[in-house]
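Participant: My questions concern the predicted model and sequence given below.
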Amino acid sequence: MARPKSSQHDLRRDEILDIAAQCFADRSYPAASMNDIAAAGGTSKARLYHYYESKEAILFDLLDRYTQRLLAVIGQAEATAQRRDLDDRAALHELVRGFLQEYEHSATRHVALLHDTKFLGDQQRELILDRQRDVVSAVTRFLKRAYPERLTATNQTALTMMLFGMINWTFTWLRPGGPISYAAFAEEVISVLERGLAR
């Protein structure tokens, strides 16, 4: 009979994922070792293996949880729009705010999603890529509902990627405590969507 997991098991896994995400962002996934992750967490490699069988297992759990979280952000924006009876543009604005609120606290996970998915095995990589495609499709739907006269079959991919281009790389330059907050930047993105940069 298997020994039951302690109540701290999932909490400890969350801590390991935080530490690993930082190691992958600092050193790159290929360069970061299980020894590096264990040392950064103040534990032994043997203890780390108690929670994860390999570095790839850590990466997969990290990306699995993060992509599920991004889908949950979309679901929350849809639920908020429905609960508050928002029009389609206001619903898109809620989605932008939701993504940037998430990105403020998950920069290292976002780095892993953008750079390290390719290091997963075929089946796991395809699952993560499918979720990324689901996120892109959902954002396209929000945009098409918000701007039906602007999005066409020809330009919808380009305009969806333009929006992602505005928000997905904030981890490279937007710093908490800097001259603009994530919440303020969300409002700037919304302003550009609504009015462009022209006064």
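Facilitator: Thanks, I have it.

Participant: switch to C-alpha atoms for all contacts and neighbour counts from now on
Facilitator: OK.

Participant: In the helix or strand hosting Ala183, which residues are buried?
Facilitator: Using DSSP states H and E, Ala183 maps to helix 182-195. Of all the residues in helix 182-195, those buried under the rule 16 or more other Cα atoms under 10 Å are Tyr182, Phe185, Ala186, Val189, Ile190, Leu193.

Participant: What lies in contact with stretch 9-24?
Facilitator: With contact meaning Cα atoms under 8 Å, 6 or more residues apart in numbering, stretch 9-24 is reached by 29-32, 36-37, 40-41, 51, 58, 61-62, 108-109, 112.

Participant: Separate out the buried members of these.
Facilitator: Tyr29, Ala32, Asp36, Ile37, Gly41, Ile58, Asp61, Leu62, Thr108, Arg109, Ala112.

Participant: Next one for the comparison:
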Amino acid sequence: MARGRSPGYEDQREMILSRAAQLFALRGYTATSMNEVAEACGLSKPTLYHYFRDKYSLLVNIAEGHVSRLEALVDEVAREALAPEPRVRELIHRFVEEYAGAQHAHRVLTEDVRFLDDADRARVLDKERRLVESFAQAIGELRPELAAAAMTKPLTMLLFGMINWMFTWLRPEGGLNHAAMAPVVADLFFGGIPAVRPPGAGADTEAAH
């Protein structure tokens, strides 16, 4: 009879993925060893191999897990049945706030996906394409003429350009955090610079008008 998993198995597994993502993000996937992952986790190598068979398995789980969590956010927002603009705004907010706790995993996804084999990379990229399609569909419903001109995907990619690279400059210890930046990104996307309000000034600004 197969031995069941311990109650803390999933928590331990997520801890390992988090520490591995941090090492991969800071040192690079190829420069990080399983010895270093085990040390960062406070585990022996045999214990680490109980959870993941090799470093490649860590990479697959980090990249695919990050995209899968974003897919889950898209599904949650879809169930709210929002109108197109509020839907895109909510998606932006959810994604930006998700990145606040997933900066290392996101860096691994953007920089190390090239180390995945063809089948694994195709699966991850397919998930990413579905994320783009979800945003593009909402934009198309808001502006049908843009959908007719095949502009919704380019606009989505421009939006993702703002969101996806925030990890390169936005620091948790800085004056702005991800929660403050989410509405700024949404305002900038929908209205350009004239629509951007300083964080925390939205209600006062609207009242003044």
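Facilitator: Great, that's in hand. Just so it is clear, the model here is predicted, and its values are computed rather than measured.

Participant: picking up where we left off before, and of the contacts of stretch 9-24 of structure 1, the nearest to Leu70 of structure 1?
Facilitator: Using Cα to Cα, Arg109 is the member of the contacts of stretch 9-24 of structure 1 that lies nearest Leu70 of structure 1, at 11.1 Å.

Participant: Tell me how far the aligned residue in structure 2 for that closest one lies from Arg3 of structure 2.
Facilitator: In structure 2, the residue matched to Arg109 of structure 1 (TM-score structural alignment) is Ala105. To Arg3 of structure 2, Ala105 of structure 2 is 31 Å away according to Cα to Cα, to the nearest Å.

Participant: repeat for Ala186 of structure 2
Facilitator: Look at Ala186 of structure 2 and Arg3 of structure 2: by Cα to Cα, they are 49 Å apart.

Participant: how about the helices of structure 2, start to end?
Facilitator: Remark: helices assigned in structure 2 by DSSP state H are 9-27, 34-41, 45-51, 55-79, 84-100, 103-112, 118-142, 144-148, 152-164, 178-191, 202-208.

Participant: can you list those helices in JSON lines and add distance to Pro172 of structure 2?
Facilitator: Shown next, in JSON lines, are the helices of structure 2 (distance: least, Cα to Cα, whole Å):
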{"stretch": "helix 9-27", "distance to Pro172 of structure 2": "15"}
{"stretch": "helix 34-41", "distance to Pro172 of structure 2": "22"}
{"stretch": "helix 45-51", "distance to Pro172 of structure 2": "30"}
{"stretch": "helix 55-79", "distance to Pro172 of structure 2": "19"}
{"stretch": "helix 84-100", "distance to Pro172 of structure 2": "8"}
{"stretch": "helix 103-112", "distance to Pro172 of structure 2": "10"}
{"stretch": "helix 118-142", "distance to Pro172 of structure 2": "26"}
{"stretch": "helix 144-148", "distance to Pro172 of structure 2": "36"}
{"stretch": "helix 152-164", "distance to Pro172 of structure 2": "15"}
{"stretch": "helix 178-191", "distance to Pro172 of structure 2": "8"}
{"stretch": "helix 202-208", "distance to Pro172 of structure 2": "22"}
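
Participant: What is the end-to-end distance of stretch 166-181 of structure 2?
Facilitator: Start-to-end, stretch 166-181 of structure 2 (Cα to Cα) is 10 Å.

Participant: To which residue of structure 1 is Val124 of structure 2 aligned?
Facilitator: So, by TM-score structural alignment, Val124 of structure 2 is matched to Ile128.

Participant: Can you tell me, leaving aside adjacent residues, what's nearest to the residue positioned nearest the centre of structure 2?
Facilitator: Centroid-nearest residue in structure 2, with Cα atoms, centre = their mean: Tyr99, separated by 5.0 Å. Closest residue to Tyr99 of structure 2 in three dimensions, ignoring its sequence neighbours and counting by Cα to Cα, 6 or more residues apart in numbering: His106, at 7.2 Å.

Participant: contacting residues around the one you found?
Facilitator: His106 of structure 2 neighbours (Cα under 8 Å, 6+ apart): Ala63, His66, Tyr99, Asn164.

Participant: what does Ile180 of structure 1 give?
Facilitator: Contacts of Ile180 of structure 1 (Cα under 8 Å, 6+ apart): Leu174.

Participant: Relative to Glu188 of structure 1, how far out is it?
Facilitator: Counting by Cα to Cα, the gap from Ile180 of structure 1 to Glu188 of structure 1 is 10 Å.

Participant: Also Glu104 of structure 1?
Facilitator: Note on Glu104 of structure 1: its distance to Glu188 of structure 1, by Cα to Cα, is 15 Å.
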